[in-house]
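> coords below, sequence missing:
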């Protein structure tokens, strides 16, 4: 039952991380700033997560995991409540940074705890249950949060997320035992893994994939509003993307087992790049039909982009199973670094060009990820990572 509450925490974190894409135009209008400026709420969150997560993990290495989860969720909830009360952009940025620190500490800790509280034969399912909280958030939490924001204002969405975090915290407070293992990797161990050539290549691919996706997804609502989508239609589009992401996540795991992780990752990157290019093509050359046709590229991006992710995880584990937890932690930081760069790049595209150009730029980044992925050689045998100590 404790693993269920970890999944609820992941659901709250996933909802907050992704729902912002549908709220940016509303936040920008309310705070009287430009949409590209509001987009830095995404970049600051992602950059804080990427940098803060490993630092906090190392700093709190010797503290009971239950206590760490309570600290992480407290920071996450406090950040959301601060966002509710924020009267200006600077305070909202601060709130997003606090949320990111809480989320960046909570997620890797939750995955480690899910393994610690489960029997050996159920550990894989426990990890899958926790990560399913993120996937379900894209299907249910994000459209719901966007809908609530359209009815009651964007601050109500942050209040909803704070409530979800509080529910998860209460469940974990009474459901988790004390004295859980403290096996977070040291800084030396992380650096040893990060110096491995195959790990560095994998992290570059993850950054380019995340960068390409968030160049467009950060400003998801901007081209849709230009097409005449109202809040309910944007929520529907987010639901389409979330459902596609859930399907892609399951499909990616299945294909990775049958076709191999590297082949599946290549297919996912190919489909995602195609979807992003199609996104711009539809907006530029089919303006009359784009109101309906745009849902096709959105669905394809969700399926293919998130089919890549479990395959990428599997390929990273193959590099050296004994160092996989450290490598996956670095991969999470790389993903959020890509999100941060993508949010900033998307803002630059909006400032200098047009919302219809977001897909071109994102597609080029994902295409670069595909080229790096293919260049590393599918037949190369990874060398083991030697960790000092």
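Yes, it's here. A quick note: this is a predicted structure, and the numbers were derived from the prediction, not measured.
> from here on, contacts and neighbour counts on C-alpha atoms
Fine.
> for stretch 121-133, buried residues please.
Under the neighbour-count criterion of 16 or more other Cα atoms under 10 Å, stretch 121-133 has 123, 126, 127, 129, 130, 131, 132, 133 buried.
> for the residues you listed, give me JSON lines that also has distance to residue 195 and secondary structure.
Shown next, in JSON lines, are these (distance: Cα to Cα, whole Å; DSSP: H, G, I helix; E, B strand; the rest coil):
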{"residue": "123", "distance to residue 195": "29", "secondary structure": "helix"}
{"residue": "126", "distance to residue 195": "30", "secondary structure": "helix"}
{"residue": "127", "distance to residue 195": "27", "secondary structure": "helix"}
{"residue": "129", "distance to residue 195": "31", "secondary structure": "helix"}
{"residue": "130", "distance to residue 195": "29", "secondary structure": "helix"}
{"residue": "131", "distance to residue 195": "27", "secondary structure": "helix"}
{"residue": "132", "distance to residue 195": "31", "secondary structure": "helix"}
{"residue": "133", "distance to residue 195": "32", "secondary structure": "helix"}
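> alright, now check it against this:
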């Protein structure tokens, strides 16, 4: 008999939708913020950079601190801080007050995200971990074409402060819902700091984090400069770019869900190799399309959709693999370390892609991205021989 998903899982989706929207939504109201606070646009842009850096560094650091607390308590408390931080951003009288609010929101989001993914993985019934992680991941993906555009529109219609009030409201709804429905998943038993830092010495975990870092660097390099790629292939227009971004969002959402199902059916390691290998192939197709001279928007849309399915399908299998390598006692710390790899890769993607364009032109961006994705595929571990597909994610001791 088919089991229905629990009512707390959509709340995890909503939680991750709010935290992901908070990171990227400011891009859509950047000029408005700069004008209102009387700073330059590049200075306003640092509100995005600081959020990403604090998030990346805060996730593994704070996970070590909060690993031993019940996950529902961590999520609800973290969301309350997240709500207060966004309210403070909405009320900020100046640039530095807004920057401080962004730092606090990033720290809270880092804790909440790690605890949410841990809850999705450990609260899933046997054989459904990948599906649960896929639903949670879909919340981050959906932010690209629901939360971010909605927040941008709201900021344009009612001022940039309204955007932060919206995020605070969504965070409050998620906190109340999780307080009432989230499963009781306890924290790890008290242990010395050396044991809680075991994922930092676990070569299997570090290898998977490197896979994530390289995949994020390659895939998000292509996404960051998608506008330039679209213009180069098909002449480009604002309407065409909007359509391509919508295509990325829909295909990415589908990819997150399908990757979760694949992780359950094939095992996380086999599905991870499938996703990373497919991602490398998709980027190679994007590079080939650019050099072929084919400027048909339909063909370009098909290639971009194919790429987005694999690009946003990474999280469920890589997180399932990391859970298996780290074991349940260090799960939150290990997943937070993976989030750190993801966000550091995001930062590298923009910088490296800009350097590639400056040296060789937009045509070499998908080539460089393909190279990074190929390295990621070569590092992706194979499934354990002799085990059925679903057994490759069985928890191992934290120091395995």
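Ah, there it is. Keep in mind that what you see is a predicted model, and the values were worked out from it rather than measured.
> can you pull the TM-score for these?
Here the superposed chains carry a TM-score of 0.75, computed using TM-score structural alignment, normalised by the length of structure 1; 377 aligned residues with a Cα RMSD of 4.3 Å.
> among the buried residues of stretch 121-133 of structure 1, which pair sits farthest apart?
123 and 133 (16.0 Å; Cα to Cα).
> the residue of structure 2 most remote from its centre and residue 371 of structure 2: what is the separation?
In structure 2, the residue that sits farthest from the middle, by Cα atoms, centre = their mean, is residue 293; the gap is 32.9 Å. To residue 371 of structure 2, residue 293 of structure 2 is 22 Å away according to Cα to Cα, to the nearest Å.
> and what of residue 15 of structure 2?
Taken as Cα to Cα, the span from residue 15 of structure 2 to residue 371 of structure 2 is 34 Å.
> so where does the closest residue to residue 129 of structure 1 other than its chain neighbours fall, helix or strand?
The shortest distance from residue 129 of structure 1 to any non-neighbouring residue, by Cα to Cα, 6 or more residues apart in numbering, is to residue 7 (6.2 Å). Per DSSP states H and E: residue 7 of structure 1 is located in helix 2-31.
> now that helix: buried residues?
2-28.
> next: stretch 190-204 of structure 2.
Buried residues in stretch 190-204 of structure 2, counted by 16+ other Cα under 10 Å: 196, 197, 198, 199, 200, 202, 204.
> how about the residues you listed in a markdown table, adding secondary structure and distance to residue 228 of structure 2?
What follows is the buried residues of stretch 190-204 of structure 2, written out as a markdown table (DSSP: H, G, I helix; E, B strand; the rest coil; distance: Cα to Cα, whole Å):
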| residue | secondary structure | distance to residue 228 of structure 2 |
| --- | --- | --- |
| 196 | helix | 44 |
| 197 | coil | 42 |
| 198 | helix | 43 |
| 199 | helix | 39 |
| 200 | helix | 38 |
| 202 | coil | 40 |
| 204 | helix | 37 |
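> aligned against structure 2, show me the partner of residue 164 of structure 1.
When structure 2 is aligned by TM-score structural alignment, residue 164 of structure 1 is paired with residue 170.
> got it, and residue 242 of structure 1?
So, by TM-score structural alignment, residue 242 of structure 1 is matched to residue 249.
> if you tally nearby residues, what's the number for its match?
When neighbours are counted by other Cα atoms under 10 Å, residue 249 of structure 2 registers 23.
> also residue 67 of structure 1?
Residue 67 of structure 1, neighbours per other Cα under 10 Å, totals 15.
> was I right to think residue 375 of structure 2 contacts residue 214?
Yes - between residue 375 of structure 2 and residue 214 there is a contact at 7.2 Å, judged by Cα atoms under 8 Å.
> any common contacting residues for these two?
The contact sets of residue 375 of structure 2 and residue 214 do not overlap (Cα atoms under 8 Å, 6 or more residues apart in numbering).
> between these two, which has more neighbouring residues?
residue 214 (28 against 17).
> what does that one align to in structure 1?
In structure 1, residue 214 of structure 2 lands on residue 208 (TM-score structural alignment).
> element containing residue 364 of structure 1?
Per DSSP H and E: helix 358-375 holds residue 364 of structure 1.
> now do residue 185 of structure 2
With DSSP H and E as the criterion, residue 185 of structure 2 is inside neither a helix nor a strand.
> what about it, distance to residue 107 of structure 2?
22 Å.
> next up, the contacts around residue 13 of structure 2.
So residue 13 of structure 2 contacts 135, 136, 137, 138, 139, 140 (Cα under 8 Å, 6+ apart).
> need the contact list for the equivalent of the third one over in structure 1.
So that's residue 137 of structure 2. Using TM-score structural alignment as the criterion, residue 137 of structure 2 maps onto residue 131 of structure 1. The contact partners of residue 131 of structure 1, by Cα under 8 Å, 6+ apart, come to 7, 10.
> circling back to that earlier point, so what does the residue nearest to residue 129 of structure 1 match up with in structure 2?
Residue 7 of structure 1 maps onto residue 13 in structure 2, by TM-score structural alignment.
> distance check, its match against residue 351 of structure 2.
For residue 13 of structure 2, the distance to residue 351 of structure 2 equals 30 Å [Cα to Cα].
> and residue 91 of structure 2, by the same measure?
The value you get for residue 91 of structure 2 to residue 351 of structure 2, if Cα to Cα is used, is 32 Å.
> neighbour count winner among those two?
residue 91 (16 against 13).
> nearest spatial neighbour of the more buried one, skipping sequence neighbours?
With Cα to Cα, 6+ apart, the residue lying closest to residue 91 of structure 2 is residue 161, at 7.3 Å.
> just give me the mean distance for the helix or strand that contains that neighbour relative to structure 1.
Taking DSSP H and E as the criterion, residue 161 of structure 2 maps to helix 160-181. Aligned to structure 1 and superposed, helix 160-181 of structure 2 gives a mean residue distance of 2.4 Å (mean Cα distance after the TM-score superposition for structure 1).
> go through that helix and flag the buried ones.
Neighbour counts over helix 160-181 of structure 2 (16+ other Cα under 10 Å) mark 160-168, 170-175, 177-179 as buried.
> what do you get for stretch 99-111 of structure 2?
Buried residues in stretch 99-111 of structure 2, defined by neighbour count with 16+ other Cα under 10 Å: 99-111.
> by how much does it deviate from structure 1 on average?
Mean deviation for stretch 99-111 of structure 2: 1.9 Å (mean Cα distance after the TM-score superposition for structure 1).
> show me where the stretch 101-250 of structure 2 has its helices.
Assigned by DSSP state H, counting those that start in this stretch, the stretch 101-250 of structure 2 shows helices spanning 129-142, 148-158, 160-181, 193-196, 203-224, 226-234, 238-266.
> and the longest one, what does it pack onto?
With contacts taken as 3 or more Cα pairs under 8 Å, 6 or more residues apart in numbering; DSSP states H and E, helix 238-266 of structure 2 sits against helix 129-142, helix 226-234, helix 268-292, helix 297-311, helix 315-326.
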